[in-house]
Structure formats: C-alpha cells, structure tokens
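Engineer: kindly return the folded structure for what I paste below:
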Amino acid sequence: MDFLQKIISVLNTALWSYVLIALLIILGLYFTIKSRFVQFKFFGEMFRLLGEGASKSISSEGREQKGVSSFQAFCISTASRVGTGNLAGVAIAISMGGPGAVFWMWVIALIGGGSSFVESTLAQIYKVKDEHGYRGGPAYYMEKALNKRWLGVLFSVLITISFGLVFNSVQANTISFAFEEAFGVNRLIVGLVVTALTAMIIFGGIKRIAKVAEMIVPVMAIGYIAVALFVVFKNITHVPAVFSLIIENAFGIKEAVGGGVGAAIMMGIKRGLFSNEAGMGSAPNAAATADVTHPVKQGLIQTLGVFTDTILICSCTAFIVLLSGVYTNTKLEGIQLTQKALSSQVGAWGNTFIAICIFLFAFSSIVGNYYYGETNIEFIKANKLWLLAYRAAVIGMVIFGSVAKIQIVWDMADLFMGIMAIINLIAISRLSKIAFAALQDYSRQKKAGKNPVFSVDDIGGLENAECWEKKKKIA
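Structural biologist: Below you'll find the predicted structure:
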C-alpha cells in the first residue's frame, strides 16, 4: 500500500504542478475571452433560466416528459459538485496550503465558468435520445463531433472508475468520519446504512435520481449558507481581517501555515476543481439530460452551478474555518477540522449539524456521481448485465470508502480527476467554436425578442446533432 501511495503521489505532483494548472488557466481564459466573458455577461440570464426551469419542473409534476427539466439537470450536477469538496476539501486546502488557497479557489471558479459553459453546451448539442429521455456528455461529443469513438470509450472508462467508484468512496469516507466524530458511530455501520440508501435510489433510474437531487440540493444549500451567514455576522468585525489574510497569503506577502504561495496555488486549484468540476467533463453528463429549446440555455444554467459551488458554498466553509482560527491545529484533518471550526462558533451542536450536512452533501454526490458512470457505461455498450455489475461495484466502493485510510482515497481521486480533465479540456478546445456559434445564435434570437429555439441548420456544417432537427422557429 505504501508503494502504491508513492506512485500515486509522484504522478499527482507532475500532473498538478505543471500540466493541469497550465491547461486550466490557459484554456479557461481562452474560453472566457472568445465567448466575450459569457460567465459574467449572462449572469442575470442564468438566474432567469434557472427560475424558468424550476417552474416547468413544478408544472410538469405527475406528467411524463421527454427528459428531465433544466432545473432537475442543474440539481443532478450540483448534487455531484456540492459534496465533500465543499466541506472537507476546503478545510484540507486551508490546512495544507494556507488561507491563500481560498483566493485561488475563487480564481479557478471564475475562469472555469467559461470552460463549464463550453462543455455543457456541447453536451446538449450532441445529446442522444434514450428510453428515459436524453443522455450525453464528453464521450458523446468525442464520438459525434471529433469522430473518435476510442477517445470517448477511454473517457467513459475513466469517469466511470473515478466518479462512480473512486469519488464515491471519497464521499462515503467523509460521511463515516463525520458521524464517528459527531456520534461515535462505527464507520462500517455508517457505510452499510449509506450503501442501503444508495441501492434504493440507483436502481430507480435517472428519473428517481433527478427527483432525489431536486429535493435534497435546495434544502442542504440553503441550510448550510444560513448557518455560515450566522457565523459571519457573529464575527462581522473580523471579516475584513480574514479577507486580508486570504489575499496576503495568496501572493506570498505573508507565509501561510503549511507553505507559501506555491502551496496556496496548488491546493486552491486542486481542491477548487475537485469541488466545482469546471472543465473536468462530469457536469456535461447531467446537462445533456435536460429538455430545453436551445443548448445554450443549459450551458448557462450549468455555469451558474460553478459559482454556486465555489463562490458561495466553498466560501461559507472557508469563512467558518478562518474565523474560528482552528485551521492552525495540525492534528485535525478534513471534515473533522470543519466540525471543530463550526462547534467553536455555535457550540456543541455544530458537530451534529456538520455531520447532517455532510451526509446530505456527500450522499447527493454519490447519487449524482453514480449517474455519470451509468450514462457512460451505456455509451460503451447498452447492456443490463454491465449496468448491474457497475451498480454492485458502486455499492462495494461505498462500503470500502467508509473504512479506508483517508489519504490514499483523496490521492486516487486527484489522479483520476486530473487525467479526465486533460482529455476533456483537449476535446472541448477543438470543439469550442461550435459552442461559441450556438451562443451567437442564442444572443441573436434574444435581441430579436424571441424565446431562443435551436435547430441543426443554425450552425453551418453542423453534423450528428440528432436531437436538433431542422424546424421552423417560433417567436
């Protein structure tokens, strides 16, 4: 195990210290500039579309629809995004990279909004129909747009292993640690309970997954933000000092606990990407399921998910940890640091609250992550036996994660996430002009006072976009 740990550590250092950081920043900036700062320019439109999707989701209650609603697709991707990275991951970033890591998490989210828009719009353009509605993602646009099915298969294998198996063991790992810290419950027992609940949902298909995500995500996000705001207002006079601490350590003006500016950048970007998944190729799998009139609509909604995850929820954890001052305690790790930080501000019930939050956050991630694997297994081969084997493997990894050593689980997650991100970033860099053309079409229709509707002939030379037939546009 120690030998395996060393190999994974060496690969992660090379991947994250050089290759991935450069790709994320360069391509993120490229997408941002070429899209004319889509993640900022259309910020208000994102909220309007999300509200429109939520109202359609409510109005379609009890009726069969082609796919899931745009709001449900947003909740599935947010369920996957908002998990251990927001509570345990932020604490790890601060303890290992210092307060400056928070600044670099913000930067990667702002830049990553451009990458998120491109990948999710492409997933919508190249989605396919299935018995449940729609499915798609990076594997699908690699095959249909790049004509490289082998690359799509490679990506499918990676995302199935990383999200469905490795990342789900990370989520279960954090749940079990949180409950052990809060209630003294045996970690194996926690793992068995989580496994049973997981099995009940994943055997119900995408519609059940969408319903669960739609119920859990808003409740958990609002509850956690409310408690974080209480901590901030309680310490309002110290907030300017926390901002100063973050900025000073981000640029090496003042040495951070655990290292200087290099550690802050690496941990901020690593944990930031793990949390918001921008450019990684995961969220597009959820984006493709939505039934919308124009691909750009879901591209914008998914971009809002990056901001919700990092700028909002990760910042909540960061301020709780930094205002408490407990991040200097080197004996605390991961979720236990977040629990101790909140308890120091609100009392003993903070432990219990974080345990409940991490259960909701991490369990929703397990459900969302599972779906990413399912849709990619269907891409490789639509076979019920393969799907059954995958579900069994997911259940096994949830139990394994509940009792495993924390460091090797996180390191494996970093490695698979990095490889996935590189493959997807290269693919979307080659296909980004299609997403930009779709954005121009959307903007043109909006300026004409229309509700944008997309058809395959809106982009010259567009092929294999089977869900967007030529049709007469409506106002």
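Engineer: make it CA atoms for all contacts and neighbour counts henceforth
Structural biologist: Noted.
Engineer: surely residue 54 and residue 68 touch.
Structural biologist: No. The criterion here is C-alpha atoms under 8 Å, and residue 54 misses it with residue 68 at 11.1 Å.
Engineer: so for the two, which sits in the more crowded spot?
Structural biologist: Neighbour count, other C-alpha atoms under 10 Å: between residue 54 and residue 68, residue 68 has more, with 28 against 18.
Engineer: roughly how far does the more buried one sit from residue 285?
Structural biologist: Relative to residue 285, residue 68 is positioned 12 Å away (C-alpha to C-alpha, to the nearest Å).
Engineer: mind listing residues that contact the helix or strand harbouring residue 154?
Structural biologist: Residue 154 is part of helix 149-159, with elements assigned from DSSP states H and E. For helix 149-159, the external contacting residues (C-alpha atoms under 8 Å, 6 or more residues apart in numbering) are 138-143, 282, 372-373, 376-377, 379-380, 416, 420, 423-424.
Engineer: before we go on, could you also do this sequence so I can check it against the first one:
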Amino acid sequence: MEIINDFLKSLIPYAEWLMLFFVIGGGIYLVFLSKGFPYRNFVHAIRVVSGKYDKSDDPGAISHLQALSSAVAATVGLGNISGVAIAIYNGGPGVVFWMWLTALIGMCIKFYSCGLSIMYREKGEDGKFLAGPMYYITSGMGKKAGSLAYFFCIAGLVGFLGVFTVNQFTQTFMNVVEPNSTIAALGDFNWKLTIGILLSVLTSLVIFGGLKKIAKVATAIVPFMVLLYFIAVIVIMATNSENILPSFKLIFSEAFNFKTAFQGGFWGLVILGVRRAVFSNESGLGSAPMYHGQSRTKEPVQEGLVAMLGPFIDTIIVCTLTAITIIISGAYLEAESNGIVMTLIAFKKSLFGYGDVLLMFIVAAFALSTLFTYSYYGTRCLSFLSNVKIGKWFNIYYVATITFAAVASVDLVLNLIDLAYALMCIPNMIAVIYLAPQVNASVKSYVARLKNGEI
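Structural biologist: The predicted model follows:
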C-alpha cells in the first residue's frame, strides 16, 4: 500500500494546483460575474427554501427543502468532524480561515452549478430526472465536450466511494473502545478487518434493497445526531467561553503567517484549506447538482439560491464549531496521529471524560447514513458511462472497497479521495465557467418577473 500511497502523493501536487486555479480563481470570477447576486439574495433564498414559491404542478420529484436537506446530509458528517481535525493537524489553526474563504466562494459556485442542473436536466427511462455535471456538459457545451463529461464520471467512480467514512469510523472505534486491550482473550484479533467486513455486509443488505427500513432508520437518526453534536459543542464552548475569542484571533493570525513551518509554506497552507473545504462542502465538485437537479421547480435561479445555503451551513457554521472546540480544548497540541483522534481528544477532555464515547455514537450514525446513500452518485456516473443496468454494478464495487478502507491508512485514503476530487473539479468548473452567462440571463429574467409579481 505504501507504493500506491507514494504514487498518489506524486500526482496530487499537479492536480491540486489546477483545483486551486479553478475553484478559487474560477470562483472569484463567478463572484464578480454575478455582481454578488447570490449573497445579496440570501434572505430570498431562505424564503424559497421555506416553500413560499413552491408550485405543486412544477416538474420534479422533491421540494427545495428536501433537495437542500439531501445535499447537506451528504456533506455534514465526518467531513466536518474529522475533516476539520485533519486540516488543523496538518496546517494548524490558520487553515480554518482558508476553509471559510473557500466556502464563501463556494456559495457562488453552488449557485451557478445547481442552477445549471435545472436548466439541463433530462428525463430518464423511468421518468425521473437525470441531472449533474455530465448532463450540463454534454447538453450545454455540445457533444464535442463529451470527453469532459466522461472524465468527470471516471474520476467520480473513485471520488464517490465511502472509503473516508469507513476509515474514520474504524479509527474512532479503535481509539474509543480499544478492543485489543479490552478483550485481551482475543489477543491481536484483526478488529479493523472485522469492522470492514461487517460494514460491507450491512451496506450490502441496504443498498441492494434487502433492508430498506434500516436505511430509513439510520437516515432518521442523523438529524437527532446533528442536534446532539450541536448541543455537545455548545456545552464545550459555554464552559470554555473565555477561550473563544482568543481561538478566533489565533485562526486569523496563523492564516497570514508567511513564515509558517507547514510543508509548502504559506501557499501550501492555502491549498490545504481549499482541499479540506471542498472535501467538506463539495463546492465545485459537481455532486450537489445531482441532488438539486431533482427539485420540483421551473426556476434555475431559485434552485441555485437554495444550493448556495449548503456551504454556509456546512463550513461556515458546522466546521467552525468543530474547529473552535478543537482549539479551545488544546487538542490540536496533543494529537499524535492524523484523523478524527484530535476531535476525540477535544470531546473527552471537555465533556467530563465521556465525550469521546458520545462522539463515537454520533460518528456511527453519520457513517451508516452516508454509506447507505452515497452510492447514488457513483451509480449515476457509471450509468452515464454505460447504461442504467450496468450502472447498478457500481454498488458491488462500492461494497468491496469498504473492507479495504477499514484497514488502509488515513493518508492513503485521503490521498486517494483528494486526487479524485481534484480531477472531478476540473471538468465541472470548466463547464460552470463556460455556461455561467446562461445563468446570468436566467437571473435577469427572474428578477424582472419577481418584481412584476409573476413568480
């Protein structure tokens, strides 16, 4: 595995600079092109989500709120709990600032990409809408751009695996339960492999349709776990309120530490922030348009505004809460290994010695719900590359990688996903930037009709 990891490491520097160019450079271009329209209409976006403009006869399968909830549910989870810890472990508190900046730019990217998903969605053989980068690339840019769509889908076959989720859940279990020392009679029993196999079996039963009720239960538990996580974080911040302001000051001061010892220096720190923010809220990645393209609406602008709220909720709110918890607890100075360990230390120290156990249950709920639902993206990619029947075979490959992820190192899993994400960003952002003027034309029409009371 070390050979594979070294190979991935050698490719990432090239891909991540392209990702930085497209996500930050392209995102800033979109901010100016939109003249700040998404940000100026933040309140209007909330009204759209509330259902004020919903029409039952509009085409689509789900409401604006359901689309946003699905997209946010796919991003709020381990990316916010362990992704932030990984960022701080590797780059220090200053990296959080660059995650914020990427998220703010990402809001504009989501506005354009998810608006395009409504403009260029297609009906499949089953009557349901097909949406996402591959469809607005081929329909919006023409058949000559088909290679970009195929490139996106091929990268998606790796990027849309549940390997990070499995890896971090396994690491959580091993650190909290410490089974090899707790159950001494089993000696050096391979717990990681066992966890991987069990998760593979459970996921198989659900995604192949055998136990749909389990998936519904797990999905239903997630909102409760999110609330529980919020309460836990607020308790930690309330009991350490005197350290909140110094924590924010540390983030800002370290963000512009041009003499940082982080590998790659200052620009390396910026790139790390971009990578972890994209990993957290998927801005520029192209996954959210697949969900938002199912929305019941005729208005691309409305769905773009709804989607814009995703990065704000995911990174500006949730990731910030995690980051402040880690910093005020001092866990970022104690963690000796990468991954979720840092967050576990923060919770254990700050919640009366039992916070790590609480976090383990929260992580378990996030992990299971993610594994049960994340295969949708990969299935859509393989279906586009081949057909719907072959697309379903993605689930077999998806399940097989779960056991691998449980025993793999954090670095290997991160490098694999980071590379795939960077490669997915490139064709998606090329398409979004190219097609952005069409969204602007839709904005002009929408604003005029809104003023006239036609919406």
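Engineer: for the equivalent of residue 270 of structure 1 over in structure 2, which non-adjacent residue is closest in space?
Structural biologist: Residue 270 of structure 1 maps onto residue 275 of structure 2 when the alignment is built from TM-score structural alignment. Of all residues not flanking residue 275 of structure 2 in the chain, residue 418 sits nearest, at 7.1 Å (C-alpha to C-alpha, 6 or more residues apart in numbering).
Engineer: ok, the one you found - how many residues close by?
Structural biologist: Count around residue 418 of structure 2 with other C-alpha under 10 Å applied: 22.
Engineer: is it in contact with residue 274, as I believe?
Structural biologist: No. Residue 418 of structure 2 is beyond contact range of residue 274, at 10.7 Å (criterion: C-alpha under 8 Å).
Engineer: surely residue 323 of structure 2 meets residue 83?
Structural biologist: No. If you go by C-alpha under 8 Å, residue 323 of structure 2 and residue 83 don't touch, sitting 10.0 Å apart.
Engineer: what sits closest to the equivalent of residue 426 of structure 2 over in structure 1 if chain neighbours are left out?
Structural biologist: By TM-score structural alignment, residue 426 of structure 2 lines up with residue 422 in structure 1. In this structure, residue 422 of structure 1 finds its nearest non-sequential neighbour in residue 20, 6.7 Å apart by C-alpha to C-alpha, 6+ apart.
Engineer: ok, the nearest residue to residue 46 of structure 2 once chain neighbours are set aside to residue 71 of structure 2 distance?
Structural biologist: Nearest residue to residue 46 of structure 2, sequence neighbours excluded (C-alpha to C-alpha, 6+ apart): residue 306, at 7.3 Å. As for residue 306 of structure 2, its distance to residue 71 of structure 2 is 11 Å (criterion: C-alpha to C-alpha).
Engineer: again with residue 109 of structure 2
Structural biologist: Taken as C-alpha to C-alpha, the span from residue 109 of structure 2 to residue 71 of structure 2 is 15 Å.
Engineer: what's the answer for residue 319 of structure 2, then?
Structural biologist: 16 Å.
Engineer: more neighbours: which of the two?
Structural biologist: Using other C-alpha under 10 Å as the criterion, residue 319 of structure 2 and residue 71 rank with residue 319 on top: 28 against 21.
Engineer: now the more buried one. Nearest residue, chain neighbours left out?
Structural biologist: residue 80 (5.1 Å).
Engineer: what do we get in structure 1 for that neighbour?
Structural biologist: Checking TM-score structural alignment: residue 80 of structure 2 goes with residue 86.
Engineer: mind listing what its match touches?
Structural biologist: Residue 86 of structure 1 neighbours (C-alpha under 8 Å, 6+ apart): 275, 309, 310, 313, 314, 317.
Engineer: what about structure 2, which of those residues hold up?
Structural biologist: By both residues aligned by TM-score structural alignment, their matches' C-alpha atoms under 8 Å, the contacts of residue 86 of structure 1 still in contact after alignment to structure 2 are 275, 309, 310, 313, 314, 317.
Engineer: ok, so of these, who is nearest residue 447 of structure 1?
Structural biologist: Nearest to residue 447 of structure 1 among those: residue 309, at 30.3 Å, using C-alpha to C-alpha.
Engineer: give me the neighbour count for the equivalent of that closest one over in structure 2.
Structural biologist: Using TM-score structural alignment, the partner of residue 309 of structure 1 in structure 2 is residue 314. Residue 314 of structure 2 has 23 neighbours, counted by other C-alpha under 10 Å.
Engineer: wait, residue 314 of structure 2 sits on residue 282?
Structural biologist: No. Assessed by C-alpha under 8 Å, residue 314 of structure 2 is found out of contact with residue 282, at 9.7 Å.
Engineer: any residues in contact with both of the two?
Structural biologist: Common neighbours of residue 314 of structure 2 and residue 282 (C-alpha under 8 Å, 6+ apart) are residue 75.
Engineer: for the longest helix along structure 1, packing partners?
Structural biologist: Of all segments of type helix in structure 1, defined using DSSP state H, the longest is helix 406-447. Helices and strands touching helix 406-447 of structure 1, by 3 or more C-alpha pairs under 8 Å, 6 or more residues apart in numbering; DSSP states H and E, are helix 2-14, helix 20-34, helix 100-125, helix 149-159, helix 168-183, helix 261-276, helix 295-306.
Engineer: now those as JSON lines including distance to residue 364 of structure 1 and mean neighbour count?
Structural biologist: JSON lines is the format used below for these (distance: least, C-alpha to C-alpha, whole Å; neighbours: other C-alpha atoms under 10 Å):
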{"stretch": "helix 2-14", "distance to residue 364 of structure 1": "27", "mean neighbour count": "13"}
{"stretch": "helix 20-34", "distance to residue 364 of structure 1": "26", "mean neighbour count": "18"}
{"stretch": "helix 100-125", "distance to residue 364 of structure 1": "20", "mean neighbour count": "29"}
{"stretch": "helix 149-159", "distance to residue 364 of structure 1": "17", "mean neighbour count": "21"}
{"stretch": "helix 168-183", "distance to residue 364 of structure 1": "9", "mean neighbour count": "26"}
{"stretch": "helix 261-276", "distance to residue 364 of structure 1": "14", "mean neighbour count": "26"}
{"stretch": "helix 295-306", "distance to residue 364 of structure 1": "15", "mean neighbour count": "29"}
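Engineer: what sits against the equivalent of residue 170 of structure 1 over in structure 2?
Structural biologist: In structure 2, residue 170 of structure 1 lines up with residue 164, judged by TM-score structural alignment. For residue 164 of structure 2, the contacting residues are 405, 410, 413, 414, 417, by C-alpha under 8 Å, 6+ apart.
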